[in-house]
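K.L.:
Provided below are the primary sequence and the corresponding predicted coordinates.
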Amino acid sequence: MSIETKEVPGQPALALEAALGADLVLGGADVARYCSDWHGDVATGAVAVLRPRSTEDVSACVRACAALGLSVVPQGGNTGLVLGAIPDRPASQVILSLERMTRIRSIDADDFSAVVEAGAILSEFKDRVEEAGMFFPLALGAQGSCRIGGNVSTNAGGINVLRYGMTRELVLGLEVVLPDGSVFEGLSTLRKDNRGIDLKQLFIGAEGTLGIITAVAVKLMPQPEQVATALIGLNALDDAITLYRRARRDCCDLMSAFEFMPPLAFTLAREAIPDLAMPMDGGYPAYVLMEISGSGLIDIEDLMQRFLGAVLEDELVVDGVIANSRDQARKLWLFREGMNEGQAKRGPHLRTDVSVPLSRLADFVRDAEAAVTEALPDCTCVSYGHVGDGNVHLNVLPPGDLPRAEIDARIYKAKTVINTVLDTYRGSVSAEHGIGRLKKPDFEARLPAVQRKLLNAIKTAVDPTLVMNAGCQLNYTGDSGQS
């Protein structure tokens, strides 16, 4: 991806400060910390960073930018992995950070709903909801840093998609500042509202290209009183698909997570967290980390023990361990989370986020890894992900001692090889991370003409001058003739 890094002139920043006040505008050296991506792979710039405190401030910021001909790049926790919140035209783009808008406007246990501002950090919001005796099920590795508005704007996935769905399925209503500064007020908590087109859906997953989400009304669930977590050893990844089908039958909708990992996951996790102890003896070709949860009269621990005992007896699995405490469960999940940290410690690498039909997941991993190994024999494949929704993170680690240019060349080639295999499976190049700027070329190359026409029509209807997050998702053409 090409990103401009030329010097940003100061005059537009001064004009923004004059229009909005010094409290809302950051310029100069303070801008830098907002202009680097989560992994530190990309560093760019911006005219200024705007930090509104309210929806009214956001509206004023958008109007001021429009008057100056500046594009607005909305930013939440800046934990995204596809450069959706990083400017690629720093001389004409402003970052609008929602980090000050953190208020939880309401939590209603009787209505099983909450209204929260877009800048609230996910983990902090989940804690407040738990204090009220409720549960918000969105769970991500970055939940200590990511923010609700970004979760909605990217339609984030996470480990609980299997039971609770993507973020889209947790949203009841939205408040959004539109490109002309007007406010779409749709913070309803109604479960059933069939009054025509559901406008909030336009903004979920749009990555800020149609407006800036300032507040969200979400569904809440009863707090799970019992959680059972198990790590299971298998003879092959194909067995994970069979095991998943069995678990869906025997555990029904109580299953909240079903993750697959390769043996290398444990090595990588321990490189990042050295004091992690191996939870079971021996090395197996594939592993599943499974969780079921519930409340009320159901005995979750007994259900997990009976399920695991039955599949062991049927020789569907080779080995398994059930966490006997919350602390032990947390340590099992640390292998899944630490694996990502371990990959980062090995240096720049390809991070993919693809999806295929669930029934073909094992075949895809086998074919894609074989194709990468043939094309790049000195690289290491690490495949893991969410069995229940067909989401695979097939990452590729080049040798860390190569010059950066050679590493980048291997990353690009590995991506091309994987996407070629993916196309034969009629899969998606983005399962849960979004498109942003990083995946835009891959998205555009596979976009049918009719779908492109519809997307462009929506964009130009809502944002004809292309003020919102220009350069993200697609190369749109607006009424002004910009692109």
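P.N.:
Cool, the structure landed.
K.L.:
C-alpha from now on. contacts and neighbour counts both.
P.N.:
Noted.
K.L.:
Quick check: the gap between residue 451 and residue 125.
P.N.:
36 Å (C-alpha to C-alpha, to the nearest Å).
K.L.:
between the two, who's got more neighbours?
P.N.:
residue 125 (23 against 10; other C-alpha atoms under 10 Å).
K.L.:
Which residues does the helix or strand where the more buried one lies contact?
P.N.:
Counting by DSSP states H and E, the element that carries residue 125 is helix 122-131. Here helix 122-131 makes contact (C-alpha atoms under 8 Å, 6 or more residues apart in numbering) with 104, 107, 135-136, 143-148, 223.
K.L.:
May I see the buried residues of that helix?
P.N.:
122-123, 125-126, 129 (16 or more other C-alpha atoms under 10 Å).
K.L.:
can I assume residue 392 sits in a strand?
P.N.:
Yes - using DSSP: H, G, I helix; E, B strand; the rest coil, the secondary structure at residue 392 is a strand.
K.L.:
what sits against it?
P.N.:
So residue 392 contacts 352-356, 361, 365, 383-386 (C-alpha under 8 Å, 6+ apart).
K.L.:
for comparison:
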Amino acid sequence: MQALLDTLRQLLGADQVLVDAAATAPFLTDWRGRYRGAALCVVRPGNAEEVAAVVRACYAAAVPVVPQGGNTSLCGAATPDSSGRAVVVSLGRLNRILTVDPQNNTISVEAGCTLAAVQDAARAVDRLFPLALASEGTCQIGGNLSTNAGGVQVLRYGNMRELTLGLQAVLPGGELWDGLRGLRKDNTGYDLKQLFIGAEGTLGVITAAVLKLFPLPRTQTTCWLNVASPDLAVDLLNRAKTAFDAQLTAFELVSEVALGLVLRHIPGSTRPAAASPWYVLAEFSDADPAAVERWLGEQVESGRVGDGTIAASEAQARRLWALREAISEAQKIEGVSIKHDVAVPVSAIGEFLARADAALAAAFPGIRVVAFGHVGDGNLHYNLSKSDAADNAAFLASQPAVNRIVHDTVHALRGTISAEHGIGQLKREEILRYKPAVEIALMRTLRRAIDPRGLMNPGALPGAE
């Protein structure tokens, strides 16, 4: 291992090869504090060629590689195991905007760019990069790609698979594949970029991408609406889509329990309207604000919407979005919880919540459900804890039983146990219960073919064993 460390120092410079415990600590713990690992070292390459050189050296030494972006994973996907053998490849120095092409509506960026930096670069040329996440100031494009991130505007623009035209990646043997093409049509064989999107670093290290841009909306109307139930929220969603089609760009569902945590823990948070069991946060882009207001008035008159508010300014719209985006942070402050990132058909959202809530309440009296998410695409964050934070350490021991109830309910409704957070270490074994055997076999066949030594992020996704 000393020989490998010497080689890495020669390739990158000693200051970019971190071995001291204090220097490496931030890279060895996931955002939730759930997973802690160890590493031979953390390296910080400055460009794709240096990434390739690092991976070649690790491949020659048969040492595992764990790619890491902003380290905001919620599933432990970027945290090494406890063996201390792996090299963590931190991509934060690959942070350049390579080209912006407004006429082609594309932007080419390195993998270490934060999502916020890409949004800002697009906005500077009057364009929109629509991926929007609560962690956008720290999460990086490479991680967004590796987990096929979704966010609040999938309803209109799709997730990272739909937002990506080209990709550059370092393969497990250290070869650099350059597929940075800004083409909408390229029918010359397999769409290789799709192998790496959502693969969580198990097939290679993403180093750059060509992403789609869109016209920057001229107007946005943001509203916070009270609804009595998830079923009424789904009905409202479809009425909004019928009335406004693609001008409906976000439609989020928030429970009163989730909002209550934000009001309790996030300074400056205020309730935007009267209390309700459920809320919808909707955004309309380039729609006539007067038409939106008239439509909402009709929904109130019909009883489908109770109280609510329409943002009168951009600042007020940001405050409404802050209530939604702060839920995860408020939960972290509150204490540990058992988290789920699931998706079911939009039409089954109400049924999932009713069935899962009832089954969990019967099995675990006093359980608290924090439910929120992207009702427009069927993706819910369904998190469970006890109302008394002191009881949660013991409650965590029940995670296998809790997961079984939640995931069995999702599976019965033909849903998925991971919608946008990935598998990582958290669901690595759980996925084997729900994925058909033929799918697992295909995944392992691909992984063995591309990474026969099993050195790329070996702790994430079902392994090649």
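P.N.:
Sure thing, it's come through. Being a predicted model, the structure only gives us computed values, none of them experimental.
K.L.:
mean shift of the helix holding residue 125 of structure 1 relative to structure 2?
P.N.:
Taking mean C-alpha distance after the TM-score superposition for structure 1, the mean distance separating helix 122-131 of structure 1 from the aligned residues in structure 2 is 1.0 Å.
K.L.:
Identify the residue range in structure 2 corresponding to the following helix or strand past that helix.
P.N.:
Downstream of helix 122-131 of structure 1, the first helix or strand assigned by DSSP H and E is strand 134-135. Aligned by TM-score structural alignment, strand 134-135 of structure 1 falls on residues 127-128 of structure 2.
K.L.:
do stretch 67-74 of structure 1 as well
P.N.:
Using TM-score structural alignment, stretch 67-74 of structure 1 pairs with 60-67 in structure 2.
K.L.:
what about the matching stretch, how long is it end to end?
P.N.:
For stretch 60-67 of structure 2, the end-to-end distance is 17 Å (C-alpha to C-alpha).
K.L.:
List the buried residues in it.
P.N.:
Quick answer for stretch 60-67 of structure 2 (16+ other C-alpha under 10 Å): 63-67.
K.L.:
which two of the contacts of residue 392 of structure 1 lie the greatest distance from each other?
P.N.:
Largest separation among the contacts of residue 392 of structure 1 by C-alpha to C-alpha: 352 and 361, giving 14.5 Å.
K.L.:
of all the contacts of residue 392 of structure 1, which comes closest to residue 219 of structure 1?
P.N.:
Nearest member of the contacts of residue 392 of structure 1 to residue 219 of structure 1, counting by C-alpha to C-alpha, is residue 386, at 22.7 Å.
K.L.:
quick one: contacts for the equivalent of the closest one over in structure 2?
P.N.:
Pairing criterion TM-score structural alignment: the partner of residue 386 of structure 1 within structure 2 is identified as residue 374. Neighbouring residues of residue 374 of structure 2 by C-alpha under 8 Å, 6+ apart: 151-152, 250-253, 380.
K.L.:
The counterpart of residue 373 of structure 1 in structure 2 sits in which helix or strand?
P.N.:
Under the alignment (TM-score structural alignment), residue 373 of structure 1 pairs with residue 361 in structure 2. Applying DSSP H and E as the criterion places residue 361 of structure 2 in helix 349-363.
K.L.:
Give me the helices and strands touching that helix, please.
P.N.:
When contacts are defined as 3 or more C-alpha pairs under 8 Å, 6 or more residues apart in numbering; DSSP states H and E, helix 349-363 of structure 2 packs onto helix 230-244, strand 367-374, helix 399-412.
K.L.:
Could you identify which of these is most buried?
P.N.:
strand 367-374 (a mean of 22; mean count of other C-alpha atoms under 10 Å).
K.L.:
can you give me how far it is from the chain middle?
P.N.:
In terms of C-alpha atoms, centre = their mean, to the nearest Å, the centre of strand 367-374 of structure 2 is found 17 Å from the chain centre.
K.L.:
And for stretch 140-153 of structure 1?
P.N.:
Distance, centroid of stretch 140-153 of structure 1 to centroid of chain: 7 Å (C-alpha atoms, centre = their mean).
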